[in-house]
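Colleague: Predicted model and sequence follow; I will ask about them next.
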Amino acid sequence: MITAETIDRILRFNSGGIPVLSVYVGVDEGTGSRSAVRTRLSSLMHDIRPLTEDRSLGHEARLSLRNDINRIEDPVRADLVGPGTLVTFACSAAGLFEELRLPRTVRDRVVVDVTPWVRPMVAVLDEYHRACVAAVDRATAQLWELHLGEMHPVGSVRARTLRKPDFAGWHGLVEHRVRNKADTLTRRHFHQVATVLDDLFRVEGYELLIVGGHQEDVPGFLKFLPKAIRPKVAGTFDIDEATGREAEIRRTAEGIVDRYEREEERRLVAEVMERVAVGDAAAAGLDQCLWAGSTAAIQLLLVQDGATAPGVVCDESGWLATVGEACPLCGARTRRTPDVIDELVEAVMATGGSIEHVLADTTLKQHMVAASLRFPLPPVPRAG
C-alpha cells in the first residue's frame, strides 16, 4: 500500500544533481504478466542506455544510471505485479530505489531528470478517495474500507433480534405491538450503525461514505447519520441477496466514487474559471500558473490529465517558466526539464497547496492548468 510517508519521501528526495530514473510500466492481468513487464522494462532501458556513455554527464552520474538500469532489469517482485502500473524511482548514487504499484494503468514512460517524475503517480492517487462502504439492513451492517482499488472489512454490527411471541389470541393487538417493537429495534440498530460510522470517520479520517441497502431502508438509515458525515455521502446503491457479494459491492462502490470524482472535477474547474473571468485571485494557462507557482501563490492547482510541457526551473529561487537561460529573480542559470508541469506540481505540494488532476471533459483542456490563488500575482519578470 502506498503511504503518505512514501510519497513525501519521494517528493523531498534530493539527488545532489545526479540523474534520477523514473519508470512507469503498465501491468496486465494474466499468468505471463511478470515476463511481459520485464520485456517492456528492457525496451525502456534500451532507449536510455546510451546516456551511460554520454560524456556530457559526469562519471558518477553515468555510473549511477548504469547501476539503476541493471537493477530495474532484475526480476520484478511478485507482490508488485498485478493489474495497474509498476512505478520505479532510482538513483543509486544518492541511495534511492522505490518500487510502487498504482491501481490503474498509465502510459509506459521513462524520464531521466534530477528530480523524480511524480506527476503520473500523483494523478492516479488523486482519483482514489479513501472511502467507507456500508451495507446496511434492518438486522446487520457490514463495513469496509475502499482505497486504491482494494476493499477490506473494518467492522460489522448486528441488531438485537425480536423473539417470536409464544402465545396465541388477540392477533391484531399482538401484531401491532410486534411491529412497533420491530420498528424500535430497527431505529436502535440504525442509530448504533451511525455511531460506529461516526467513530470510524473520526479515527480513520475517511473522505467519503457509500451506503448500500434495500431501497426502502436506505433513506431511513441516512437520517441517523451525524451532521458531520452527511455531506460525505458520495452515493447509495440498492442491495439484495443476489447482488450482495463483496466483489460486486466493491465494483458498485468504485463506480460511485468515480462519478463523484468527475463531478467534483467539473465543479472545481467551473469555480476557478469563474474567478478568472471576474478578475478574482485565480490564474489560467501555463505561463500564469508557472509564475504563480514560483511565488508560492497557488492554493489549488488544476491539471489536465496527461498534459506535459518542457520548460526550465531555477533550483536556487524556485522560478518556473517555459523558456529562459537565466533566472530573472536571482540570475542563476536555469535547468531544463522535460516536464515543467511536474515541477509545478511538486512546488505547489511543497508550499502546502492542493492538486486536482482533471479527467472530466471541461474547459481546462484549453489551458492545461488553472489555479485558485492565495493572493493576486505580482508583475511577471522578464526571462533571461
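Modeller: Noted; the coordinates are in hand.
Colleague: C-alpha only now, for contacts and for neighbours.
Modeller: Will do.
Colleague: The closest residue to Pro381 other than its chain neighbours: what secondary structure?
Modeller: In space, and not counting its chain neighbours, Pro381 is closest to Pro328: 6.2 Å by C-alpha to C-alpha, 6 or more residues apart in numbering. Following DSSP: H, G, I helix; E, B strand; the rest coil, the label given to Pro328 is coil.
Colleague: One more to weigh against that first structure:
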Amino acid sequence: MITTETISRITRFNGGEVPVVSLYAKAGQDGPAALRTQVNSLLHEIRPLTEDASLGRPARLSVRGDIQRIEGLEGLERMGPGAVAIFSCSEGDFFEQVNLPRGVRDRVVVGATPWVRPMLAVLNEYHPACVLVVDRRSAQAWELYQDEMREIREFRDPALRKPNYAGWYGLMEHRVRNRADDLTKRHFRNVVRVLDELFRAGGHELLIVGGHPEEVPNFLEFLPYDLRPKVAGTFTIDAWTATPTDIRHSAERIVEQYERDEERRRVAEVMEAAAMRRPVALGLDECLWAGSVAAVRTLLVQEGATAPGVVCDESGWLATSGDTCPLCGRATRRTPDVIDDLAQAVIDESGAVEHVLADTQLKAHNVAAALRFPLPRRAPQDTLT
C-alpha cells in the first residue's frame, strides 16, 4: 500500500553523480504477460544511455545495472489491476518497488532524483474512509482505503422484532412503539460512541453511512458536531442481505464523487482569489517562481500535465529554461518534468499538492497555486520570456 512515508523515503534519495531510473507501468490490461512486455518496452527506451559518451562511466554502469535488475524482477505476471512504480539506482544501492491501486500513464524517466509525482497523484485521490452500515439494531464499520476494504467493528443492540405489535404482552401499542424507539436511540448512541473512538484514534478522514432510507437520516441526527463535516455521503443498502462487495462499490462511488467535488471547490477558490487580486499564481511560469521562493500553500496540478525545465539544487530556483541560476549563479540541471520538481519543492516546504482530474478552469493553466504571501518582484534577468 502506498503511503506518505513511502513517498518521503523515496524522495529523500539523491544519486548525486549517478541517475535514478523511475518507471511506471500499468498492470492487468491485456493479460498476465502484458505488464512484463510493457516494462521491457520502457527499458528499451533508455538502453542508449548505457552507451552515451556524454554520461560518466559510473552513470552508464548504473543505468545498465538498473535495466538488468528491473528485467529480472519476479512476480510482475501475478500483479492484479493497477500499476507498478519502480525506482532504481544500482550504483547508489537504491531500489524501491511500489504497487499502485490504479493505473497511471506508462513512462520511464532518468534523472538525478526519483520521479514521484504520479505516485503523489494516486495518493491524493485516496482518503481513508470509515464506511458504516447501520440499522435499528446492528452496525458494521469498515475501513476503505486505496481499493481495499476490511471490517473493523461489528455489534448489535437489543431491539423489539415487531415494534407495532402489542400482542400477548398486553401493552398498548404506543407503549411498545415507544419502547422500540428508545432501544433504537440507545443503539444509535452506542454506534456514535464507537465512531467517535475510531475517529479520535486517527486514520479516517471521511465517514460514509449506508442503510435503509428511513433510518439513515435519523441516525445522522445523533452524530456529534465534529463528526458531521466528515460525512462524505450516504447510500441505500440492506444490512442483512448486502455483501462486502456491494458495500464497497457503493462507498467507492461516494468517495470518487467527493474527490471530484473537492477538486472543483479548490480550483474555484483559487480562481475566485485571483479575481479578487489575492495572492495566487496562475500558469507554469508564476507557479515556478512561487515554488522558488517557498510561497506556495496549495499547488493544483492538472492530471497528466508535464513540462521540461531546469532546477538549481543549491537555491531551489525552478524555471522552464536557463543555464545559470539568477539567485546564486550556479549551473542548473535539466529535468524532464519541472512540474514534478515543483510538487516536491512544495511538499518540502510543508505545502499541499492536489492533482485535479475533474473538468475545471485549471485546464487552461495546467498549474495554479494558492500562496502564503504575495510574490516578490523578479529582477529583469530573472523574468522568463
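Modeller: Structure's in. What do you need? Treat the numbers as computed from the prediction; the structure is a model and nothing was measured.
Colleague: Can you find the partner of the residue nearest to Pro381 of structure 1 in structure 2?
Modeller: In structure 2, the residue paired with Pro328 of structure 1 is Pro326, using TM-score structural alignment.
Colleague: hang on, isn't its match packed against Arg378?
Modeller: No - between Pro326 of structure 2 and Arg378 there is no contact, the gap being 9.9 Å when judged by C-alpha atoms under 8 Å.
Colleague: who has more neighbours, those two?
Modeller: Neighbours were counted for Pro326 of structure 2 and for Arg378 using other C-alpha atoms under 10 Å; Pro326 has more, 18 against 11.
Colleague: how much space is there between the more buried one and Val310 of structure 2?
Modeller: Note on Pro326 of structure 2: its distance to Val310 of structure 2, by C-alpha to C-alpha, to the nearest Å, is 12 Å.
Colleague: now Val21 of structure 2
Modeller: For Val21 of structure 2, the distance to Val310 of structure 2 equals 18 Å [C-alpha to C-alpha].
Colleague: Give me the more crowded residue out of the two.
Modeller: Val21 (26 against 23).
Colleague: in what helix or strand does that one lie?
Modeller: Assigned by DSSP states H and E, Val21 of structure 2 belongs to strand 20-27.
Colleague: where does the counterpart of His129 of structure 1 in structure 2 fall, helix, sheet strand or coil?
Modeller: Structural alignment (TM-score structural alignment) places His129 of structure 1 against His127 in structure 2. Using three-state DSSP as the criterion, the local structure at His127 of structure 2 reads coil.
Colleague: Is His127 of structure 2 in contact with Glu143, as I believe?
Modeller: No - in this structure His127 of structure 2 lies outside contact range of Glu143 using C-alpha under 8 Å: 10.5 Å.
Colleague: Give me the neighbour count for His176 of structure 1.
Modeller: Counted with other C-alpha under 10 Å, the burial measure for His176 of structure 1 works out to 11 neighbours.
Colleague: Checking the residue of structure 1 positioned farthest from its centre next. Helix, strand or coil?
Modeller: What lies farthest from the middle of structure 1 is Gly169; by C-alpha atoms, centre = their mean that is 61.6 Å. Reducing the assignment to helix, strand or coil with three-state DSSP, the entry for Gly169 of structure 1 is coil.
Colleague: Roughly how far does it sit from Thr105 of structure 1?
Modeller: 66 Å.
Colleague: Also Leu21 of structure 1?
Modeller: Counting by C-alpha to C-alpha, the gap from Leu21 of structure 1 to Thr105 of structure 1 is 19 Å.
Colleague: Kindly report the same for Val157 of structure 1.
Modeller: Going from Val157 of structure 1 to Thr105 of structure 1 by C-alpha to C-alpha gives 36 Å.
Colleague: so how many other residues sit close to the equivalent of Val231 of structure 2 over in structure 1?
Modeller: In structure 1, the residue equivalent to Val231 of structure 2 is Val233, according to TM-score structural alignment. Counted with other C-alpha under 10 Å, the neighbours of Val233 of structure 1 add up to 18.
Colleague: Helix or strand: which one has the closest residue to Val233 of structure 1 other than its chain neighbours?
Modeller: Counting by C-alpha to C-alpha, 6+ apart, Leu209 is the residue found nearest to Val233 of structure 1 once chain neighbours are left out, at 4.6 Å. Here Leu209 of structure 1 is covered by strand 208-213, with elements defined by DSSP H and E.
Colleague: all strands for the stretch 1-150 of structure 2, in order.
Modeller: The residue ranges that make up the strands of the stretch 1-150 of structure 2, judged by DSSP state E, counting those that start in this stretch, are 20-27, 82-89, 94-100, 107-111, 129-134, 138-145, 148-156.
Colleague: Can I get those strands in TSV including distance to His187 of structure 2?
Modeller: As requested, the strands of the stretch 1-150 of structure 2 are exported to TSV (distance: least, C-alpha to C-alpha, whole Å):
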stretch	distance to His187 of structure 2
strand 20-27	45
strand 82-89	40
strand 94-100	39
strand 107-111	52
strand 129-134	10
strand 138-145	8
strand 148-156	8
